[in-house]
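**Q** Predicted structure and sequence below. I'll ask about it afterward.
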Amino acid sequence: MTDTQTLLENRPPSVATLFLERVAATPDAEAYRHPVPSESGGGPDAWQSLSWAQASTRVFAIAAGLMDLGVRPEERVAIAANTSVDWILADLAVLCAGAATTTVYPSTNADETAFILADSGSRVLFAEDAGQLAKAREQRAQLPELAHVVVFDPAGATDAEGDGWVLSLSDLEKRGAAYLEQHPDTVTGAIAAVTKEQLATLIYTSGTTGRPKGVRLSHDAWSYMARAIQAIGLLDENDVQYLWLPLAHVFGKVLTAAHIAVGHITVVDGRVDKIVENLPVVRPTYMAAVPRIFEKVYNGVAARAREGGPTKYKIFLWAAGVAREYAEATQNSMRLTGVPTAPLRLRTQHAIADRLVYAKLREAFGGRLRACVSGSAALPTQIGYFFAGAGIHILEGYGLTESSAASFVNPEAYRTGTVGKAFPGLEVRIAEDGEIMLRGPSIMLGYHGLPEKTAEVLEPDGWFHTGDIGELSADGFLTITDRKKDLIKTSTGKYISPTAIEGQFKAVCPYVSNVLVIGGGRNFCTALLALDEPAILGWAAENELGDRSYADLVAGPEVRALMDDYLRRVNEGAQRWQQIREFRILPRDLDIEHGDLTPSLKLKRPAVEREFAPLIEEMYMGAVEV
C-alpha cells in the first residue's frame, strides 16, 4: 500500500479528530498568526500568534459553551463574519461539539441572511459585529429556532432585549470554561461520537440565479480533503500560508482543513484592502486566490510601468512577452521530455528581464512565494503564462461547493491553461456531451431540503454532474472548456464559449475589469465592458485627459477608440462567428453591492443582462450579419 493510500484509507471520521491529533503532535508549534490593529488606527498592525495548544484551549471552551447553550449533534450553528482567527476557532468548535456550521457571507443582505438562517434551522449565530447582529435582530420574529447570537466584537454585543439572546464570544468562552470544569470530558466525548456520515457543514451556493441552495457536506468530506491535500504534497509543515479568502466560501474553508492535517503556519487576515500591504510583512510561501486578484496585480504592474514613462513601459511589455514565451516553452519541454528547458536566446532574454522586472514583482509578493493556487473561476491563460514566466507559480485548480472545493489541482510540474490532475481517491469521467462527472468521498450528501434538486445532479450510484464541460489529456490533466449552462448558441447554430472570449479580452486589455459576451439566439456576438477605474484614470492622465471624471471618460470617444483597438486584437485570432461585432462600455464597474457578482466574484450573467438590457438591445437594433 502506498503512503497516499495509507493516509486516505486510515483517515479519521472528522476534522475534529484530526485537530486533536495535530494538537497532540505539535502543541507548542505556531498554528495561527493574526493582526491586532493599532489602538490609534493610524499605525501599523501588531501581529499575535496562537500555538496549537492555545488554539485548542479556546476551541474547547467555545465548543463547551455551545453545548451549554443546548446545541446538539448535527444542529446548525451559523457564522456571519469576515475571515479571521475567531471565524476559524468558532468553526472548529462547532465541529468539535458534533454540530454543523452554516456559512453566511458578511456581505449578504438581511433578507437573504434570514432565509439562510431559517432554511438551515440554525440554533446559534456567530456574528462579527453590531452590523451582522442587526440583520438577525431585524428578522428575529421570522427566526423562532435561532436561540442565541454570539458576537465576536465585544463592543457590538448589545443585549437590547435583555433576555440573554445576545452574548459576546468572550462571554461564551467563559461559560464554556466553567462547563468544562463540571464536565471535563464533554468535548472529547462529543468528538469521539462523531461519525463520518454526519453533517459537518452547510454552505449556501452564492447562486447566479434565484435563492441559494444549501450544500450538505459530511465530516468525512473534510477529513478526506485534508488528507488528500497532505498526500499530494501541495503544502508541508514549513510553509507559511497567507489566508484572506472568505471562509464562507468552500475554497477558503478547505484550506483550514488542510492546515490542520499538515501543521504549517497560517496567517489570517480577511481585509482584502490590506493584501498588498501585508504581503511583504507576512512573506508567505503559499497563498490561494481567485483569478480577479491576479488580473488586478497584472493591471497594477502594467499601470505603474506606464507611469514610469514610455521607455519603462516598453521594457515591461517586452518582459511580459518574454515571460509568456519562456513559460510556454519550458512547460512544453517539461511535457515532452520531462526537463523544463528553453532555447538559449530565450534563456538570455529571460535572465535580463528577470533583473529588470520579475525580481521586483516577486519582492512585492514577499520574496518567498513558492506557489499560489487559483480557483473559483478560470484564470486567463496569458495572465497565467506571464506569472509563470516571472517565477510566480500559479497552480490552477478546480472544484465546486458540491465537491468540497478541490477536485483537481496542478502539480509542481504544472500546465498553464489546465486545472491539473484529479485528487487521489476521486473518480472522474467525461460524459458523451463533454460534461465532467465526479464520484468520491468529497461529493456532497445533497441539497438541504431539496431532494428533487439533488436528484437532478447526483446519480443513485454516486456520480455527480458538475455542469462543466471539459477534456482530459492522456496523462490526466483536465482542461475546462466552459460551463455547460453558459455555452451560447447563435441563431446560425454555432456554439460559442463566452468565458473563453472574455478571458482573451482580459489578457490583452489591462484596463478592463469585467467582460460579458452576449450572443445566445442572436446572429452575432456583442460585449459589455466594465473598466478598472484606477487603470483607466491613469491612462487618462498620461493622455492629457486627466481633468475628466470616470463617467465622462467611459462615455467619450477616446476610450471607445482605445477599446476598439483591443477588440480588433481579440477578433484577429477568432473564428468569424466568435468575433465581437459591437460593444458598449458600462457607466460603472460590476460589483457585489449592485448584485452583478457573487461574493466569490463570479459574474451573475442574467442579473447584468437584465440591468443593462437597453444597451444590449441598442447593439442589435437594426443590425444584420456582415
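**A** Done, it's in. Worth saying up front: this structure is predicted, and the values here are computed from it rather than measured. Numbers count the residues shown, from 1 in each chain.
**Q** all contacts plus neighbour counts: C-alpha atoms, from now on.
**A** Will do.
**Q** List of residues touching the helix or strand Leu92 falls within?
**A** Per DSSP states H and E: Leu92 is located in helix 85-96. Outside helix 85-96, the residues within contact range by C-alpha atoms under 8 Å, 6 or more residues apart in numbering are 15-16, 32, 34, 55, 58-60, 62-63, 66, 77, 79, 81, 100-101, 126, 152, 187-188, 190-191, 200, 247, 256, 268-269.
**Q** Counting only helices, which of the residues you listed make the cut?
**A** Among the contacts of helix 85-96, the residues falling in helices (DSSP state H) are 15-16, 55, 58-60, 62-63, 66, 187-188, 190-191, 256.
**Q** hold the first one in mind and look at this next one:
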Amino acid sequence: MTDTQTLIENRPPSVATLFLERVDATPDAEAYRMPVPPASGEGPDEWRSLTWGQAATRVNAIAAGLMDLGVRPEERVAIAANTSVDWILADLGVLCAGAATTTVYPSTNAEETAFILADSDSRVLIAEDAGQLAKARERRADLPDLAHVVVIDPAGATDADGDGWVLSLADLEKRGAAYLEQHPAAVTDAVAALTKDQLATLIYTSGTTGRPKGVRLPHDAWAYMARAIQAVGLLDENDVQYLWLPLAHVFGKVLTAGHITIGHVTAVDGRVDKIIENLPVVRPTYMAAVPRIFEKVYNGVAAKAREGGGAKYKIFQWAAQVARDYAKAAQNSMRLTGAPTVPLPLRSKHAVADRLVYGKLREAFGGRLRACVSGSAALAPEIGYFFAGAGIHILEGYGLTESSAASFVNPGESYRTGTVGKALPGLEVRIAEDGEILLRGPGIMQGYHGLPEKTAEVLEPDGWFHTGDVGELSPDGFLKITDRKKDLIKTSGGKYIAPAEVEGQFKAVCPFVSNVLVIGGGRNFCSALLALDEPALLGWAGDNGLAGRPYAELVGTAEVRELVEGYVRELNEGLQRWQQIRQFRILPRDLDVEHGDLTPSLKLKRPVVEREFAPLIDEMYEGAREA
C-alpha cells in the first residue's frame, strides 16, 4: 500500500476528529488571521491571529452552547453569514456537537432563506447580524422548529419577543463554558461518538434552475477531502492561504477541511471588495478563486495600461502575448519531456516582459503566490496562459456540490491550462457513451434531502454519480470539460455548440467584457448577449471623447458598438462557421447576483437571463435568413 493510500484509507470518521488532532499536535501554532477595522473607522484594518488552541477554546464553547440549547446529533444548525473566522468556528462547533450545518448565503432573500430553514428542519440559525435575523423573524410563524437565532454581531439585534429566541454568539459561548464546567467531557465524547455516515453538512445547490436542493454530505466526505488534499501535496504547513470564497458554497467549505489536516495559516476575509487591498498585506502563498476574479484582474491591468497611453498599451499587449507563448511552450515541453524547456529567443523576450509587466502583477498579488486554484466555472484558457506566463500559476480544478467540491485538480508544476487536472486519489471516474462524466468515491453525496426521486436521477445504486458535465480524459488522466450536458445547444442546421467554449474565447479576446451569453439552440445562427465591465469601459470612454457618460448611456453609442464589433470579428476568425456570432446586443447593465442573473458563486443563470432579455434576443432573430 502506498503512503497516499494509507493516508486516505486510514482517515478518521470526521473533520471534527481531525480538528481535535490538529489542536493536540500544534496548539500554539497560528491557525487563522482576521482583519479588525480601526476603532476610528478610518485607515487600514489591523490583522490579528488566532492559534489552534485559542480556536479550540471557542469551538468547544460553541459546541457545548448548542448542546445546552438542546441541539442533538444530526439535528441541523444553519449559518447565514459572510465568510469570516467566526463562520469557520461556528461550523466546527456544530460538527463537534455532533450536529449538521445547513449553509445559507447571506445574500439569500427572506423567502428562500425560510424555505431552506424549513426544508432542512434547522433547529438553530447562526446569523451574522440584525439584517439576517430580520429575515428569520419575518417568517418566524412559518418556522415552528427554529428554536433559536444566535447573532454573531449583536448590534441592533434585539430579542424583541422577550422569549429568549434571540441570543448573541458571545452569550452562546458563555453558556457553553458553563455547560463544560458541569460536563467537561461533553465535546470530546460527542466527537468520539461520530460515525462516518452521519450527516455533517446540508448544502443547498445554487439553483441555476428551479428551487435549490439540499445536498447531504456525511462526515466521511469531509474527512476524505481533507486527506486527499493533503495527499496531493500542493500545500504544506508553511503555506499562508487567503480565503475569501463564500463558505456557504462547497468550494469555500472544502478549503477549511484541507487547512485543518495540513495545519498551515489561513487569513480569512469574505469582503470581495477588499481582495486587491488585502493581498499585498497578507502576502499569501496560495489562494483559491473563481474565474471572474482573474478576468477582472486581467481587464483591470489592460485598462490601466491603456490609460498610460498608446505606447504603454502596446507594451502590455506584446507582454501578454509573450506570456501566453511562454506558458504554452513550457507546458508542451513538460508534457513531452517532463521538463519546462523554453527556446532561448522566447526566454529573452520573457525576461524583458517580466521586468516591464509581470513583476508588478506578481507584487499586486503579494509577491509570494505559488499557486491559485480556480474552480466553480471554466477559466478561459488564454487568460490562464497569460497568468501562467506571468508567474501566477492558476491550477484549474473541478467538482460539484454533490462531490464535496474537489474531484479533480491540476498537479503543481506539471499543470495543463485548459484542463481541470487529474482525479484526486481515491476517486473513480468514467466517461459515458454520450461523453458525460461519471464519478464514484467517498466524496459523493448521500443524496438530495427529502428528494428520493431527484436522487435516483443522478445517483446509481452502485454509487456512480452522473455529473451532468461532458468531458474528455487524456491517456494520462487529465480531464477537459466540454460543457454542461444540458447547456449544449443544437442549431436548426443540426450543429452542436458548447456555449461556454465560445464564451471563454470571447473573454480572452475582449478586455471589456464582463459576462457573455451565447444563444443558438434551435436557431439558424448563434447570437450573444454581452455585458461590459463598467470600470474598463469608463476608462476607455475617458480616452475617446465620451468622458462623463454613465454606463447605460455609453453602451447605446455607436462608438461602443463599433468597439465591441471589432472584438466579435476577431473572435469569429477563430471559430467554425456555425459557431460564429452573427448578431449581438450589449446589455444596459452588468449581470449580477442582486438581479438574480448569477448564483452567489457567480455562475450564469442562463434561463433567467434569457427570460429577462427575451425582447433583445427576439430582435436579433427577427427576419433572419437561413445560415
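**A** Cool, the structure landed. Here the structure is a predicted model, which is why all the values come from computation and not from measurement.
**Q** Once they're superposed, tell me the TM-score.
**A** After superposition, the two chains reach a TM-score of 1.00 (TM-score structural alignment, normalised by the length of the first structure), with 626 aligned residues with a C-alpha RMSD of 0.6 Å.
**Q** how about the strands in the stretch 301-450 of the second structure?
**A** Here the stretch 301-450 of the second structure has its strands, by DSSP state E, counting those that start in this stretch, at 371-374, 394-398, 408-409, 422-423, 428-431, 436-440, 447-448.
**Q** And the fourth one against the first structure, how far off on average?
**A** So the one you mean is strand 422-423 of the second structure. Average distance, strand 422-423 of the second structure versus aligned residues of the first structure after superposition (mean C-alpha distance after the TM-score superposition for the first structure): 0.1 Å.
**Q** now do the second one
**A** Strand 394-398 of the second structure: mean distance to aligned residues in the first structure after superposition is 0.2 Å, counting by mean C-alpha distance after the TM-score superposition for the first structure.
**Q** got it, and the third one?
**A** Taken against the first structure, strand 408-409 of the second structure registers an average deviation of 0.1 Å after superposition, with mean C-alpha distance after the TM-score superposition for the first structure.
**Q** what does the last one give?
**A** Strand 447-448 of the second structure differs from its equivalent in the first structure by a mean of 0.1 Å after superposition (mean C-alpha distance after the TM-score superposition for the first structure).
**Q** Buried subset of the contacts of helix 85-96 of the first structure as a ChimeraX selection?
**A** Of the contacts of helix 85-96 of the first structure, the buried ones can be selected in ChimeraX as follows, counting by 16 or more other C-alpha atoms under 10 Å:
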select :15,16,32,34,55,58,59,60,62,63,66,77,79,81,100,101,126,152,187,190,191,200,247,256,268,269
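**Q** Buried residues, the longest helix seen in the second structure. List them.
**A** When the second structure is parsed with DSSP H, its longest helix is helix 310-337. For helix 310-337 of the second structure, the neighbour count (16+ other C-alpha under 10 Å) marks 312-313, 316, 319-334 as buried.
**Q** What of stretch 595-606 of the second structure?
**A** Residues of stretch 595-606 of the second structure classed as buried under the neighbour-count rule (16+ other C-alpha under 10 Å) are Asp597, Leu598, Thr599, Pro600, Ser601, Leu602, Lys603, Leu604, Lys605, Arg606.
**Q** same check, this time on stretch 612-626 of the first structure
**A** Leu615, Ile616, Met619, Tyr620.
**Q** and if you look at stretch 31-51 of the first structure?
**A** Ala31, Tyr32, Arg33, His34, Pro35, Ser49, Leu50, Ser51.
**Q** who's in contact with stretch 616-627 of the second structure?
**A** Stretch 616-627 of the second structure is contacted from outside by Asn524, Phe525, Ser527, Leu529, Gln583, Phe584, Arg585, Glu610, using C-alpha under 8 Å, 6+ apart.
**Q** close enough to count as contact, the first one and Gly494?
**A** No: taking contact to mean C-alpha atoms under 8 Å, the distance of 9.2 Å between Asn524 of the second structure and Gly494 leaves them out of contact.
**Q** what's near enough to touch the aligned partner of Pro12 of the first structure in the second structure?
**A** Residue pairing (TM-score structural alignment): Pro12 of the first structure is matched to Pro12 of the second structure. By C-alpha under 8 Å, 6+ apart, Pro12 of the second structure lies in contact with Leu18, Asp220, Ala223.
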